[in-house]
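S.K.: Sequence and predicted structure are below.
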Amino acid sequence: MTDIATIMRTSAVIPVLVIDDIATAVPIAEALVAGGLRVLEVTLRTPAALDAIRAMKRVPGAIVGAGTVVNADQFAQVMDAGAEFIVSPGLTERLAEPIIDSGVPFLPGIANAADIMLGMELGLTHFKFFPAEANGGLKALKALAAPFYQCRFCPTGGITAASAPEWLAFDPVLCVGGSWVTPKGATMAEVEAIARAASGFRGS
């Protein structure tokens, strides 16, 4: 099992995926991987999410994780589905402790200094800054990152193809999360092209 830092460095952009139709899961994963985005976050926002994780894991080269994990029951469900990493919108001890104990890579959401301090008390140094734009954008993250120099971040929430390169130019940002790489109604060829453009944001 790899660690969260390695996963975050694998792709400049982590697609945040809301899968409504299980039939689209594998084609979307194949298009994203072909475009150079191997790390895929399947959010637990639809009934198809767990089956999508199982299906996408069969795509060669894909690293498939579960997002929007908010409690221990969901953690157990996504582990049963084979999730390779866990992303949560926030951070609580009750959620974090079983995930940390399991050793699975974990990227919890933080919004302020208190969240980061809680994470560090739990032994964590890699966080999702969420919701990034609503929380003050890059200016806010730069202010937060200064006293927590040992921490690294994946801003998510409101990031676009236009703003992602600026976020990625800030050294503590290892990657960004975004839903723009799979716009509604896009063909798989279009998704692959968007992914290819996004994979080059960091020269990766």
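M.R.: Ah, there it is.

S.K.: make it CA atoms for all contacts and neighbour counts henceforth
M.R.: Will do.

S.K.: Would you check how far apart residue 168 and residue 58 are?
M.R.: For residue 168, the distance to residue 58 equals 29 Å [C-alpha to C-alpha, to the nearest Å].

S.K.: Please apply the same query to residue 12.
M.R.: In this view, residue 12 and residue 58 are 22 Å apart by C-alpha to C-alpha.

S.K.: So for those two, which sits in the more crowded spot?
M.R.: Neighbour totals were compared for residue 12 and residue 58, and residue 12 leads with 27 against 14 (other C-alpha atoms under 10 Å).

S.K.: The residue lying closest to that one once chain neighbours are set aside: how many residues sit nearby?
M.R.: Spatial nearest neighbour of residue 12, excluding adjacent residues (C-alpha to C-alpha, 6 or more residues apart in numbering): residue 175 at 4.6 Å. When neighbours are defined as other C-alpha under 10 Å, residue 175 has 28 of them.

S.K.: then this one, side by side with the first:
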Amino acid sequence: MTVSIKEVMTTSPVMPVMVINQLEQAVPLARALVEGGLKVLEITLRTPVALDAIRRIKAEVPGAIVGAGTIINTQTLKNAIDAGAEFIVSPGVTDSLLDAALASGVPILPGVITPSEVMRLMDRGITAMKFFPAEAAGGIPMLKSIGGPLPQVTFCPTGGVNPKNAVEYLALSNVACVGGSWMAPSELVDAGDWAEITRRAAEASALKK
């Protein structure tokens, strides 16, 4: 069954942004996050094992909605889709990437930081976007300002979002979810502390939208 961008944005209030360095960590990490209630997972293509991690999680973690992040061109898009990514996330967008993504039929969450970028994507029928890098690009005040003239767009802010400010982001009418990595920092993953990751995921999944 094909996932919709609405499902990606509304299934959980927080989307874990996952950097997987060791392939053997992929499945237990994903299981810990899903067990805590975070089912939508963004696997960033920043490591050599990322594509294989997507394949394994898809095969072995029931209930996970597995996407690929750091999609920066048509080749990384193809690689992610071939690996089974159910949605894709990009830090920004180019015409060639957008054309290929729309042609693929796989939901895309493209990154933006300015009203002009938002309007360009609206012209292509896209109204769900990643706001990145959120804190560096003006954070909550910027999203409030964009929401005035462009209320039909919904965002997933990522970049500098943490447990302290996530609630403030989620309180905005034009924010559906936030992306972050605080549930599974590298020290917990390397230590194999899946119980603590599940606990943090449960806290994040309980945040109110």
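M.R.: Right, received. Where do you want to start? Since the structure is predicted, the reported quantities are computational estimates derived from the model, not experimental observations.

S.K.: Superposing both, give me the TM-score.
M.R.: Scored against TM-score structural alignment, normalised by the length of the first structure, the superposed chains reach a TM-score of 0.98; 203 aligned residues with a C-alpha RMSD of 0.8 Å.

S.K.: Tell me which residues touch the equivalent of the residue nearest to residue 12 of the first structure over in the second structure, please.
M.R.: Mapped onto the second structure by TM-score structural alignment, residue 175 of the first structure lines up with residue 177. Neighbouring residues of residue 177 of the second structure by C-alpha atoms under 8 Å, 6 or more residues apart in numbering: 9, 10, 12, 13, 14, 15, 155, 156, 157, 170, 209.

S.K.: one more time with 6 Å
M.R.: If a contact means C-alpha atoms under 6 Å, 6 or more residues apart in numbering, then residue 177 of the second structure has 9, 13, 14, 156 as its contacts.

S.K.: Ranking by neighbours, what's the top pick from those residues?
M.R.: Counting neighbours by other C-alpha under 10 Å, residue 14 leads the contacts of residue 177 of the second structure with 32 neighbours.

S.K.: Make sure residue 41 of the second structure is indeed in a strand.
M.R.: Yes - note on residue 41 of the second structure: a strand contains this position according to DSSP: H, G, I helix; E, B strand; the rest coil.

S.K.: Centre of the second structure to the edge, which residue is at the far end?
M.R.: Distance from the C-alpha centroid of the second structure peaks at residue 149, with 24.9 Å (C-alpha atoms, centre = their mean).

S.K.: helix, strand or coil for that residue?
M.R.: Quick answer, by three-state DSSP: residue 149 of the second structure is coil.

S.K.: Under the alignment, what does it map to in the first structure?
M.R.: Matched by TM-score structural alignment, residue 149 of the second structure corresponds to residue 147 in the first structure.

S.K.: For its match, give its distance to residue 112 of the first structure.
M.R.: Shown here: residue 147 of the first structure relative to residue 112 of the first structure, a distance of 12 Å by C-alpha to C-alpha.

S.K.: joint contacts of these two?
M.R.: With C-alpha under 6 Å, 6+ apart, residue 147 of the first structure and residue 112 have no common neighbours.

S.K.: In the second structure, what residue spans correspond to strands?
M.R.: For the second structure, the strands defined by DSSP state E occupy 14-18, 40-44, 65-69, 87-90, 108-112, 128-131, 154-157, 178-180.

S.K.: Relative to residue 98 of the second structure, which of the ones you listed is closest?
M.R.: For the strands of the second structure, the distance to residue 98 of the second structure is smallest for strand 108-112, at 8.4 Å, taking C-alpha to C-alpha.

S.K.: and the nearest residue to residue 14 of the second structure once chain neighbours are set aside, how many neighbours?
M.R.: What sits nearest to residue 14 of the second structure in space, not counting adjacent residues and going by C-alpha to C-alpha, 6+ apart, is residue 178, at 4.9 Å. For residue 178 of the second structure, the neighbour count with other C-alpha under 10 Å is 26.
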